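**Q** predicted model and sequence follow; I will ask about them next.
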Amino acid sequence: MPGRCKDGVVTHASGPAPQRTSPLTQSILAPNPGPMSLDGTNSYLVRRPGSPDVVVVDPGPSDEGHLQALAGQGRVVLILVTHRHADHTEGSRRLQELTGAPVRAALPAHCHGGPPLRDNEVILAAGVDITVLATPGHTSDSVCFHLPADQAGTGSVLTGDTILGRGTTMLDFPDGTLGDYLASLDRLAELGPATVLPAHGPVLPSMAAAAAAYREHRQGRLVQVRAALQRLGQDATAGAVADAVYADVDRSVRRAAELSVAAQLHYLREGGGGQ
């Protein structure tokens, strides 16, 4: 276990070594694997090479060893959160205690010592320009962080759960909606070949390609939902439609599938998808 001074300041840290994910970022995988979190939460370290300062994105769960490892990677000057789910936010207050760095998120409830994030805000920290992009859909407060100077100017984007490294994300309806999510995918697609740095799963090489694949997947699901409604009736419940559309999903992710179906039904019944 890392040593600490009496005031809680970290003096050294042990734990997993950070993995290089792009010229301006590294990640440390949190020990919280599961059906929804895949291998665990990727907590990112953002800084200009050689900078003594570091920004932590998505501290992850309240795991002391993981948080000590993050705190020991340099002088943490800022903690950013992509959205409200506990596998991203739970450790943020403890990391603030360890480092003194403010925590900023879109929702005031998840800010500690710093103001809420604003869409299109540009943050300069640890020698890096970080642009905040509001990308609701997975949740209403989801944001991504664009690093335009990363990858020799191609850029990178820390996407939280908006785009994952493998599989597709759930829509946490009614907080997250499909209309918002599709608009967010379109916004991200405009970043072209930027590298995708997801909070779960491996790095992806192209934002445009990832966003297009996600949009195609959602449109395909809408076709399946429409077909299910034709068989079951237009007033069919989300549970009944999920039984038809997601019949092969593991029970461990059944609730997520049903929430996504509820978002799809809301979208169609509100006139989305050309209805």
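**A** Cool, the structure landed. Numbers count the residues shown, from 1 in each chain.

**Q** can we go C-alpha only for contacts and neighbour counts from here?
**A** Noted.

**Q** tally of neighbours for Arg251?
**A** Residues near Arg251, counting by other Cα atoms under 10 Å, number 11.

**Q** next up, a structure to set beside the first:
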Amino acid sequence: MTLTHPAYEQLRAVTPSASVLLADNPSQMTLQGTNTWILRAPGSSEYVVIDPGPKDRKHSAAIARETGGKIALTLITHQHADHTGGIDRLVALTGTPVRAVKSEFLRGDGTALVGGEVIEAAGIRLTVLATPGHTEDSVSFLLDGPDDAALLTGDTVLGSGTTVLESRDGALADYLASLNNLIAVAPGRVLLPAHGPEHRDAEPVIRYYLAHREERLQQVRDALVKLGPNAKALQIVAMVYADVDKRLWPAARSSVQAQLAYIRSHG
């Protein structure tokens, strides 16, 4: 039987070089759970792991089992615990080196990731793309294998829903630039997100994300006209996100704060 999303803790092949293990940590913020991507060219004896997932012994054990412990490298898309919590357990089980933008997540001889660098391991080629916005340390990866091309986007672009932005000044400007940079490299690539299902054509999904973010930005501008220029973020959330479950309003507030900072600096 062919596996389909979601298939918890079962290795599901998606492209010739990419398979996914879905962690059993569903929530409103993680959708069906966190995707751990396991990469290797057909015939390679080693693997590259993207995001070891949450602190969950069952999930770490599943990664170790499916790779036989032969992990050449583990890469981190960003700092959030549902992506990084499993680092130390996986290192204990397999000895994998770990690379990330932030030094606190480096293990073994792993060095900090740098946008634009090319990593070759397990018979595949990965190009690191700096894609800040969701977090300042967010990165995506271009995957080029012998028989396929894909784009691993972490939480920058999800398989469904939308992405929460940091509340920091500059987050939205960074995010819009990240989306445009991803659009430029997306044609012909499969979208492999950190949450939700994959998409066979990455470009239209990313274009939707850009259009949606610009639509939300205009809604915040319109809300400021009605509420006044000094309106608080939560007031705007109540107006713009009125159709969204109130349990998600704290996350929406973070995105609105980023949008307000953008509007006040860019107009």
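**A** Structure's in. What do you need? Worth saying up front: this structure is predicted, and the values here are computed from it rather than measured.

**Q** quick check: the equivalent of Gly228 of structure 2 over in structure 1 vs Ala227 of structure 1, distance?
**A** Taking TM-score structural alignment, Gly228 of structure 2 has Gly233 as its aligned residue in structure 1. With distances taken as Cα to Cα, to the nearest Å, Gly233 of structure 1 is found 10 Å from Ala227 of structure 1.

**Q** neighbour-wise, which of these two wins?
**A** The residue with more neighbours, out of Gly233 of structure 1 and Ala227, is Ala227; 15 against 12, by other Cα under 10 Å.

**Q** give the contact list for the alignment partner in structure 2 of Thr89 of structure 1.
**A** Under the alignment defined by TM-score structural alignment, Thr89 of structure 1 corresponds to Thr84 in structure 2. Counting by Cα atoms under 8 Å, 6 or more residues apart in numbering, Thr84 of structure 2 touches 51-55, 76, 78, 105.

**Q** if we go to structure 1, which of the residues you listed are intact?
**A** Among the contacts of Thr84 of structure 2, the ones still in contact in structure 1 (both residues aligned by TM-score structural alignment, their matches' Cα atoms under 8 Å) are 51-54, 76, 78, 105.

**Q** export those residues to TSV and tack on distance to Ala13 of structure 2, secondary structure and neighbour count?
**A** Listed next are the kept ones among the contacts of Thr84 of structure 2 as TSV, based on distance: Cα to Cα, whole Å; DSSP: H, G, I helix; E, B strand; the rest coil; neighbours: other Cα atoms under 10 Å:
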residue	distance to Ala13 of structure 2	secondary structure	neighbour count
Asp51	17	coil	27
Pro52	17	coil	31
Gly53	18	coil	30
Pro54	21	coil	22
Ile76	20	coil	27
His78	23	coil	26
Phe105	27	helix	20
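
**Q** looking at those residues, which is nearest Arg213 of structure 2?
**A** Within those, proximity to Arg213 of structure 2 (Cα to Cα) peaks at His78, which comes in at 20.6 Å.

**Q** from Ser254 of structure 2, how far out is the residue lying closest to the closest one once chain neighbours are set aside?
**A** Once flanking residues are discounted, His78 of structure 2 sits nearest to Ser138: 4.7 Å by Cα to Cα, 6 or more residues apart in numbering. In this view, Ser138 of structure 2 and Ser254 of structure 2 are 16 Å apart by Cα to Cα.

**Q** between those two, point out the one with more neighbours.
**A** Ser138 (25 against 18).

**Q** OK, contacts around that one?
**A** Applying Cα under 8 Å, 6+ apart, the residues contacting Ser138 of structure 2 are 77-79, 101, 130-132, 154-156.

**Q** redo these as a markdown table? Include distance to Asn35 of structure 2 and secondary structure.
**A** Compiled in a markdown table, the contacts of Ser138 of structure 2 are given as follows (distance: Cα to Cα, whole Å; DSSP: H, G, I helix; E, B strand; the rest coil):
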| residue | distance to Asn35 of structure 2 | secondary structure |
| --- | --- | --- |
| Thr77 | 11 | coil |
| His78 | 13 | coil |
| Gln79 | 15 | coil |
| Val101 | 19 | coil |
| Ala130 | 20 | strand |
| Thr131 | 18 | coil |
| Pro132 | 19 | coil |
| Gly154 | 9 | strand |
| Asp155 | 10 | coil |
| Thr156 | 13 | coil |
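
**Q** buried ones in stretch 146-160 of structure 2?
**A** By neighbour count on 16 or more other Cα atoms under 10 Å, the buried set for stretch 146-160 of structure 2 is 148-159.

**Q** contact partners for the counterpart of Leu29 of structure 1 in structure 2?
**A** In structure 2, the residue equivalent to Leu29 of structure 1 is Leu22, according to TM-score structural alignment. By Cα under 8 Å, 6+ apart, the contact set of Leu22 of structure 2 is 6-11, 33-36.

**Q** state the distance from Leu22 of structure 2 to Thr77 of structure 2.
**A** For Leu22 of structure 2, the distance to Thr77 of structure 2 - Cα to Cα - is 16 Å.

**Q** contact partners for the closest residue to Gly127 of structure 1 other than its chain neighbours?
**A** Residue nearest to Gly127 of structure 1 in three dimensions, not counting chain neighbours: Arg48, with 5.1 Å by Cα to Cα, 6+ apart. Applying Cα under 8 Å, 6+ apart to Arg48 of structure 1 gives the contacts 24, 126-128.
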